[in-house]
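>>> here is a sequence together with a model predicted from it:
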Amino acid sequence: MTKTRNVLFLQSSSELYGSGKIILQVLRIYQSEGLYPIVILTGPGPISDELEKSGITFFIQNLGILRRKYLSPSGLHNRWQMNRKAYQFLNELDKKYEFELVYSNTLAVVVGAYWASQKRIPHIWHIHEILPGPRVLVSFLRRLLDKSTPAPVVVSEAVKKHWKSKLKIAKPRVIHNAIPYSEFFRDDYLPIEELNIDVDNLVITMIGRINPGKGQLFFVDIAKELHKTYPHCKFLMVGDPFPGYESIEESIENIIRDEGLSNTIFNLGFREDIPAILNATDIFVLPSILPDSFPTVILEAMAAAKPVVATASGGASEMVEEGLTGFIIPMGDVSAARNALSKLIKSVELRKSFGKAGRERVLREYSEENFVKETIDHLWRHLIKS
């Protein structure tokens, strides 16, 4: 019997946001190359459902994921304990599967890099983050990257620039995110009944998991400002909170209620019908207020032929062509957001022009075919060397 070539995948979240969608792409590519992925998830969720559909073996195990909320003495002690247990779990799993390669998705997963370096197994780290601090965390990750990962994948030039200046051995390689786009080309999705959107309304949408960096409260401030001049505009917010950031959602709901905006701003939570949401959208906004590496949702919005207004927060500045597919604005600047969005609100021709150019750009510069080609090349460079 031919021995299967097993690859261990460590996934930081079980949700189908940007990094989750990308790891599913990578898993399918590895399968197509004759490899056998074994995935470790931190808990059940939409990704586990997709893995079952694809016949991919997965396990649930606390991986001691690093989050900002753990950056305290007690929090770090908790993470050390969870990573120690995860390390032992990987040891037991390796006895059965004899892994040839370890793949860690996002810098929030650290146990795989350390385990792979100790076992002398090739390791790929897929970096989605720009981390300005704290210094001790950045220094720790830099040392672990240099020790474990000769060629980490980074999702944008912005991420590469950030980490390249810190690394002494590892050489980051840019592979831009890409997804299947066909479902975003349709324009025949039925209206979303619960929103009660009239044909005279103009819909402005943001999509992103609620956390301090994604800018949901900034988006609410933008909506409040635009509502004064453009009362026909409706504002959609899609995404649920990361565990520990429920207070941000509570603040959003309080503002909507206290300022009488319940018929203007709609907080929809997590949705699986993103193509339909974007089909109902006229303008897409990504209001990140912390570095955002390469937001997959911008690819989705451009594929749906929507103009994009995004903050200069990292990868968005590479993705959006200023004045051609959308506008780039400073982080947290309500006045700049109002000015950019007003131009699009006033001109249906400009919205169509930007949307058309955005779709052409995403298919030209961020094609799924190129993502597959680059990922396969990167994979075999690691396995051949091993």
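All right, it came through fine. Computed from a prediction, not measured in an experiment: that's the story for all the values here. Numbers count the residues shown, from 1 in each chain.
>>> switch to C-alpha atoms for all contacts and neighbour counts from now on
Noted.
>>> wasn't residue 7 part of a helix?
No. Under DSSP: H, G, I helix; E, B strand; the rest coil, residue 7 falls outside any helix and is assigned strand.
>>> okay, it and residue 26: tell me how far apart.
Residue 7 sits 12 Å away from residue 26, going by Cα to Cα, to the nearest Å.
>>> so between those two, which is more surrounded?
Shown here are residue 7 and residue 26; by other Cα atoms under 10 Å, residue 7 has more neighbours (22 against 18).
>>> hmm, residue 102 and that one touching each other?
Yes. With contacts counted by Cα atoms under 8 Å, residue 7 reaches residue 102, the gap being 5.9 Å.
>>> and the comparison structure, right after this:
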Amino acid sequence: MKKLLLFSSSSSLYGSERGLLNLIEALYNRHKLIAVVPAKGELIEKIKRYYPEVEIKKLPLPVLALSYSPFYYFNLAVLSLLVLIYFIPFILNRKIDIICTNNLLLPVSALTAKIAKKKHIWFVREFFPYSLFNRILAGIVLKFSDEIIFQSYFIKKKIGITNRGKVIYEPLIENRYKLYERAAARKYFQLPGDKIIISLISRIHPNKGQYEFIKKFTDYFYEDNDVILLLAGDISFSSLRNMLYKRKILNFIRSAGNGKIIFKGFVAEIDKMISAVDICVFP
């Protein structure tokens, strides 16, 4: 039985966190698992509910982002130093065998593994819109990873790592999801029963392109009273850049003013949401 330390950049419950739950599902009862999460949230609740033997450590983590705030970068450096100071002795004292970083946004966990001389597995689930930034991150991933797992071939291509890494698509754990009767699901979310509903389900982030999507939606469907767009998701941590992007989206929805775009914020009952709509888009 191995001891694994699993780092997550968020305590929300979006794609990468569901990927972490899939990893825990695969390893549970076979290895000792310790999950490190930055705050209270739905992820902790899911782990406690389905995987009570997983040890949880709740600590602030330095999550990489493109931010407009100088304070963010100062805070990133301080938190990175604190993570190194805390986790290197922790890893050695607890005899951790493998460290897993659940997405691209936590390079400090890879550095921690390198200093502690432990095997490191990096799950790469995202990329940035700037090729130079992707090349820098690719160099970090190559230098500090023993194993690299990409969520898709497209992500692997955008990051620019061609000679290493495996592509493993995320499965859905079928017994955790169920389909609901559409009318009941729409009533639950207070959605109109006689409209075609397109849902945009994701955490809100400038790299996801929700604002661009809703602008195009209004261009094509403004005159069509039978189609509405439902935006489900929220920012996962409050960087100034993310907050401004969310405000931009909400201002656009208010200015449209015709009820064709509905903002629901974070939705935990994702299976019920999928049951309520006609088309799902996952950016």
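Received the coordinates, thanks. The shown structure was predicted, so the numbers you read here are calculated from the model rather than taken from an experiment.
>>> quick check: the aligned residue for residue 65 of the first structure in the second structure?
Structural alignment (TM-score structural alignment) places residue 65 of the first structure against residue 63 in the second structure.
>>> in three-state terms, label that match for me.
coil.
>>> in the first structure, which spans are strands?
6-11, 36-41, 57-60, 101-105, 123-127, 153-154, 173-174, 202-207, 233-238, 265-269, 283-286, 308-311, 326-329 (DSSP state E).
>>> and residue 252 of the first structure, which of these is closest to it?
Closest approach to residue 252 of the first structure among the strands of the first structure (Cα to Cα): strand 265-269, 8.2 Å.
>>> mean distance between the closest one and the second structure after superposition?
Taken against the second structure, strand 265-269 of the first structure registers an average deviation of 0.6 Å after superposition, with mean Cα distance after the TM-score superposition for the first structure.
>>> distance of the residue nearest to residue 132 of the first structure when sequence neighbours are not counted relative to residue 7 of the first structure?
Using Cα to Cα, 6 or more residues apart in numbering and skipping the chain neighbours, the partner closest in space to residue 132 of the first structure is residue 138 (7.6 Å). Note on residue 138 of the first structure: its distance to residue 7 of the first structure, by Cα to Cα, is 27 Å.
>>> residue in the second structure paired with residue 110 of the first structure?
In the superposition onto the second structure, residue 110 of the first structure corresponds to residue 107 when matched by TM-score structural alignment.
>>> what's the answer for residue 201 of the first structure, then?
Per TM-score structural alignment, residue 201 of the first structure is aligned with residue 195.
>>> give me every residue that touches that match.
226, 227, 228 (Cα atoms under 8 Å, 6 or more residues apart in numbering).
>>> ok, these vs residue 90 of the second structure, which is closest?
Out of those, the one with the shortest distance to residue 90 of the second structure is residue 228. That distance is 50.8 Å, counting by Cα to Cα.
>>> correct me if wrong: the closest one contacts residue 260.
Yes. At 4.6 Å, residue 228 of the second structure and residue 260 qualify as touching, with contact defined as Cα under 8 Å.
>>> would you mind measuring from residue 268 of the second structure to residue 20 of the second structure?
16 Å.
>>> count of neighbours near the counterpart of residue 270 of the second structure in the first structure?
Residue pairing (TM-score structural alignment): residue 270 of the second structure is matched to residue 274 of the first structure. By the measure other Cα under 10 Å, the count of residues near residue 274 of the first structure is 17.
>>> buried sites along stretch 336-355 of the first structure?
Buried residues in stretch 336-355 of the first structure, defined by neighbour count with 16 or more other Cα atoms under 10 Å: 336-338, 340-341, 344-345, 350-355.
>>> over to stretch 193-209 of the second structure?
Along stretch 193-209 of the second structure, these residues count as buried under the neighbour rule (16+ other Cα under 10 Å): 197, 198, 199, 200, 201, 202, 203, 204, 205, 206, 208.
>>> which among these gets closest to residue 150 of the second structure?
Checking these one by one against residue 150 of the second structure (Cα to Cα), the nearest turns out to be residue 208, at 17.7 Å.
>>> spatially nearest residue to that closest one, not counting backbone neighbours?
For residue 208 of the second structure, ignoring the flanking residues on the chain, the nearest one in space by Cα to Cα, 6+ apart is residue 283 at 5.7 Å.
>>> report how many residues lie close to the one you found.
Residues near residue 283 of the second structure, counting by other Cα under 10 Å, number 14.
>>> got it, and residue 77 of the first structure?
Close neighbours of residue 77 of the first structure, defined as other Cα under 10 Å, add up to 13.
>>> with the one 10 residues further on instead?
When neighbours are defined as other Cα under 10 Å, residue 87 of the first structure has 19 of them.
>>> was I right to think it contacts residue 111?
Yes. Counting by Cα under 8 Å, residue 87 of the first structure sits close enough to residue 111 to count as a contact (6.4 Å).
>>> OK, contacts around the aligned partner of residue 5 of the second structure in the first structure?
Following TM-score structural alignment, the counterpart assigned to residue 5 of the second structure within the first structure is residue 8. With contact set as Cα under 8 Å, 6+ apart, residue 8 of the first structure has these partners: 37, 38, 39, 40, 99, 100, 101, 102, 103.
>>> how near is residue 8 of the first structure to residue 38 of the first structure?
In terms of Cα to Cα, residue 8 of the first structure sits 5 Å off from residue 38 of the first structure.
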